[in-house]
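Novice: Just a sequence and a predicted model for now, questions to come.
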Amino acid sequence: MAYGGQPQQFGELTFPATRDLPRGTVLVVHGGFWRAGTDLTVMRPVVDALVAANFAVWNIEYRTVNAGGGWPSTFDDVAMAADHLATLRSTRLDLRRLVVLGHSAGGHLAGWLAMRAKLAPGDPGAAPAVRPAGVVSLAGVLDLAGGMLLGDGAVADLVAATPADDPARFRATSPLEAVPLGVPSVCVHGTADEVVPLSQSEDFVAAATAAGDRSEIVRVEGANHLQLIDVRHPGWAAALAAVERLSAPA
């Protein structure tokens, strides 16, 4: 399903086979250090697991760095994909119980979707049509300034700046700098992650909690970076439990 006119501006919307109303809606964002080479197909097993748990799922694609993305296109696309849900006329989409789930770079973009209401007019993604009820970050890069050395300069490639060059751009793109988000969050992270350090989640949760947000960290002992999206691994079980908590009726 297209949400825009560019080739990568599409997503896959999947509903449970049961006729019962879904428990909620989950927007899924894949990772890959925001670079071309990884796409939404990597998250299809996660989608299947969420659908089996009776969630409606919107698995999105977006323009990545070196494929027309970066600043501001990647952010424009993810915002458009989220807002597209508001245009759909389906009684099976409950946007009051929308949880955004992302892995790695997708964890960053999931956190960014939760901070859109705080963006200044004119910033990419400002004035959201849809606001999540919760965010689940799986090994997410939630502190862009603190992640400048990750992925061979992936953050600089995404933002096209450094914190010293353009601090305002980092304030408009880094979830840690936007706390309090006003959206509950759960950060699931493996203790053996060698791609995105556990400190990314720990620092975000500490800052969000200190600022008044409801935020928690779930450490998955011995899990590496990719095991959090392996639906056979206990790391995924922790992620699914977080989605269930955040989507539960208040």
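Specialist: Nice, I can see it.
Novice: all contacts plus neighbour counts: C-alpha atoms, from now on.
Specialist: OK.
Novice: ok, residue 42 - contacts?
Specialist: Neighbour list for residue 42: residue 30 [criterion: Cα atoms under 8 Å, 6 or more residues apart in numbering].
Novice: any idea how far the nearest residue to residue 237 once chain neighbours are set aside is from residue 45?
Specialist: Closest residue to residue 237 apart from its sequence neighbours, by Cα to Cα, 6 or more residues apart in numbering: residue 231 at 7.3 Å. Distance, residue 231 to residue 45, using Cα to Cα, to the nearest Å: 7 Å.
Novice: Would you confirm that residue 82 contacts residue 132?
Specialist: No. Counting by Cα atoms under 8 Å, residue 82 sits too far from residue 132 to count as a contact (9.2 Å).
Novice: follow-up on the earlier one: pretty sure the residue nearest to residue 237 is in a strand, no?
Specialist: No. Going by DSSP: H, G, I helix; E, B strand; the rest coil, the assignment for residue 231 is coil, not a strand.
Novice: from memory it sits against residue 48, does it?
Specialist: No. Under the criterion of Cα under 8 Å, residue 231 makes no contact with residue 48, lying 9.3 Å away.
Novice: just the helices in the chain please.
Specialist: For the chain, the helices defined by DSSP state H cover 44-52, 73-84, 105-114, 154-159, 167-171, 198-210, 234-247.
Novice: so how far is residue 79 from the most centrally placed residue in the chain?
Specialist: Using Cα atoms, centre = their mean, the residue of the chain that lies closest to the mean C-alpha position is residue 110, 2.0 Å off. Per Cα to Cα, residue 110 is found 10 Å from residue 79.
Novice: What of residue 24?
Specialist: Going from residue 24 to residue 79 by Cα to Cα gives 20 Å.
Novice: take the one below as the second:
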Amino acid sequence: MSTELPAGESRDSGFTEHVVYPVRGGVADPSQNWADFYLPPGRHDEDSVPLVVFIHGGAWRSGATGARRIARDLTSRGVAVLNVEYRAVDRGGGWPVTFSDVADALDYVPELDRRHPEITVDDETVVGHSAGAQLAAWAGTRGDLEKGEIGADPRFTPTRVVSLSGPLDMRWSAEHGDDNVVRVLGGSPSQVPDRYAAVDPIQNINPRIPVVAVHGTDDSVVPVDDSRRYVSRLSAEGGRAKLVLLTGEDHVSYLKRSSPRYDRVLDIIHGVSTLSPEDLGRRLNGGTAHVAQGSASVTASPGA
């Protein structure tokens, strides 16, 4: 269903629609089960605008309003953006609600495509920051889930992933002091191993899904090793992946316009979402790219 535009948004800023998506097995919370849709201005042919699904971070708490600026800036580069909110761990979310919410938001994309046929939905990108990166990486593998598992039977599954400072090895994170992972899953790896097995990205590798993992070298919230371990595992299993290290950036600094690497990160997202599968595959060689101020983005060349 559609609602009024949120405060501070306008058609002129690229904002198109605010939706409350339905949730399985319950009633949606309009204050949390919503998503903003952004479409580049102007007229577009059917199936001509790539879609990026953006999932915010913040320790699996509310935060999609803070991602609206990023959504607008991506839209200005010519891609459509669905900015997703979900029930927070401290507001009725956690296991399994937060995860099923993200699945339900993604499964709303076919309905969005019906109303906005300009977007493409056959080979799309999901981007997440921090906790959202875990959700994004997991969302990219929903097609592998068996019936009855959380998020199974997807109506829409992204096929490209960009992880921004993501805890992509949740078991390792929990064992190294990440209390937020323990909180969202309702226990430690030894207490609820099945939950970790169900949604931990590194335990749900799909080598057919290309992944770019971006991480600040000075991140003290989610260690760089989280991304490094995931990229190494995905590459070892025959997948296409790359680790991009942002020199001197911390957990969130590179998502501020004041950062000299902010535009580079948007370039990475744009490149992943618009390159052909062949070109993207050539660039994701399992290596590591170091991005300092003024250096090339991961999509500039295979060895960038």
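Specialist: Yes, it's here. Just so it is clear, the structure is predicted and the values come from calculations on it, not from any experiment.
Novice: Now the TM-score, please.
Specialist: The TM-score (TM-score structural alignment, normalised by the length of structure 1) is 0.93; 248 aligned residues with a Cα RMSD of 1.7 Å.
Novice: Residue 142 of structure 1 maps to what in structure 2?
Specialist: Aligned by TM-score structural alignment, residue 142 of structure 1 pairs with residue 168 of structure 2.
Novice: what do you get for residue 15 of structure 1?
Specialist: Correspondence of residue 15 of structure 1 to structure 2, assessed by TM-score structural alignment: residue 39.
Novice: Return the residues in contact with residue 177 of structure 2.
Specialist: No contacts exist for residue 177 of structure 2 under Cα under 8 Å, 6+ apart.
Novice: Surely the match of residue 142 of structure 1 touches residue 134?
Specialist: Yes. The criterion here is Cα under 8 Å, and residue 168 of structure 2 meets it with residue 134 at 5.6 Å.
Novice: neighbour count winner among the two?
Specialist: residue 168 (31 against 27; other Cα atoms under 10 Å).
Novice: now that one: how far from residue 243 of structure 2?
Specialist: For residue 168 of structure 2, the distance to residue 243 of structure 2 equals 12 Å [Cα to Cα].
Novice: now do residue 124 of structure 2
Specialist: 20 Å.
Novice: neighbour-wise, which of the two wins?
Specialist: The neighbour comparison of residue 124 of structure 2 against residue 243 (other Cα under 10 Å) goes to residue 243, with 26 against 21.
Novice: which residues touch that one?
Specialist: Residues in contact with residue 243 of structure 2 (Cα under 8 Å, 6+ apart) are 212, 213, 214, 215, 227, 228, 231, 286, 287, 288, 289.
Novice: Map it across to structure 1 for me.
Specialist: Aligned by TM-score structural alignment, residue 243 of structure 2 pairs with residue 217 of structure 1.
Novice: What of residue 199 of structure 2?
Specialist: In structure 1, residue 199 of structure 2 lands on residue 173 (TM-score structural alignment).
Novice: Count the neighbours of the residue nearest to residue 102 of structure 1 when sequence neighbours are not counted for me.
Specialist: Of all residues not flanking residue 102 of structure 1 in the chain, residue 29 sits nearest, at 4.5 Å (Cα to Cα, 6+ apart). Per other Cα under 10 Å, the neighbour tally for residue 29 of structure 1 reads 27.
Novice: these two touch, right, residue 29 of structure 1 and residue 40?
Specialist: Yes. Between residue 29 of structure 1 and residue 40 there is a contact under Cα under 8 Å: 7.4 Å.
Novice: Show me whatever sits in contact with both of these two.
Specialist: Common neighbours of residue 29 of structure 1 and residue 40 are listed as 59, 60, 61 (criterion: Cα under 8 Å, 6+ apart).
Novice: from those, which ones fall inside strands?
Specialist: 59, 60 (DSSP state E).
Novice: For residue 246 of structure 1, state which of the shared contacts of residue 29 and residue 40 of structure 1 is nearest.
Specialist: The closest of those to residue 246 of structure 1 turns out to be residue 59 (Cα to Cα; 18.2 Å).
Novice: Map the closest one across to structure 2 for me.
Specialist: Under TM-score structural alignment, residue 59 of structure 1 pairs with residue 83 in structure 2.
Novice: Can you tell me the closest non-neighbouring residue to residue 14 of structure 1?
Specialist: For residue 14 of structure 1, the spatially nearest residue (Cα to Cα, 6+ apart) is residue 57, at 5.2 Å.
Novice: Could you measure from that neighbour over to residue 155 of structure 1?
Specialist: Relative to residue 155 of structure 1, and taking Cα to Cα, residue 57 of structure 1 is found at 28 Å.
Novice: Quick one: neighbours of the nearest residue to residue 195 of structure 2 once chain neighbours are set aside, just the number.
Specialist: Leaving aside its chain neighbours, residue 195 of structure 2 sits nearest to residue 185 (6.6 Å; criterion: Cα to Cα, 6+ apart). The tally of other residues near residue 185 of structure 2 (other Cα under 10 Å) stands at 23.
Novice: which residues does residue 162 of structure 2 contact?
Specialist: The contact partners of residue 162 of structure 2, by Cα under 8 Å, 6+ apart, come to 125-128, 133, 136-137, 211-214, 269, 272.
Novice: ok, now residue 57 of structure 2?
Specialist: Here residue 57 of structure 2 is in contact with 63, 128, 129, 130, 131, 132, 133 (Cα under 8 Å, 6+ apart).
Novice: What lines up with it in structure 1?
Specialist: Counting by TM-score structural alignment, residue 57 of structure 2 lines up with residue 31 in structure 1.
Novice: same thing with residue 288 of structure 2?
Specialist: Under the alignment (TM-score structural alignment), residue 288 of structure 2 pairs with nothing in structure 1.
Novice: Could you measure from residue 288 of structure 2 over to residue 33 of structure 2?
Specialist: 36 Å.
Novice: neighbour count winner among the two?
Specialist: Legend: neighbour count by other Cα under 10 Å for residue 288 of structure 2 and residue 33, higher for residue 33 (23 against 19).
Novice: For the residue nearest to that one when sequence neighbours are not counted, give its distance to residue 118 of structure 2.
Specialist: Closest residue to residue 33 of structure 2 apart from its sequence neighbours, by Cα to Cα, 6+ apart: residue 86 at 5.2 Å. According to Cα to Cα, residue 86 of structure 2 stands 25 Å off from residue 118 of structure 2.
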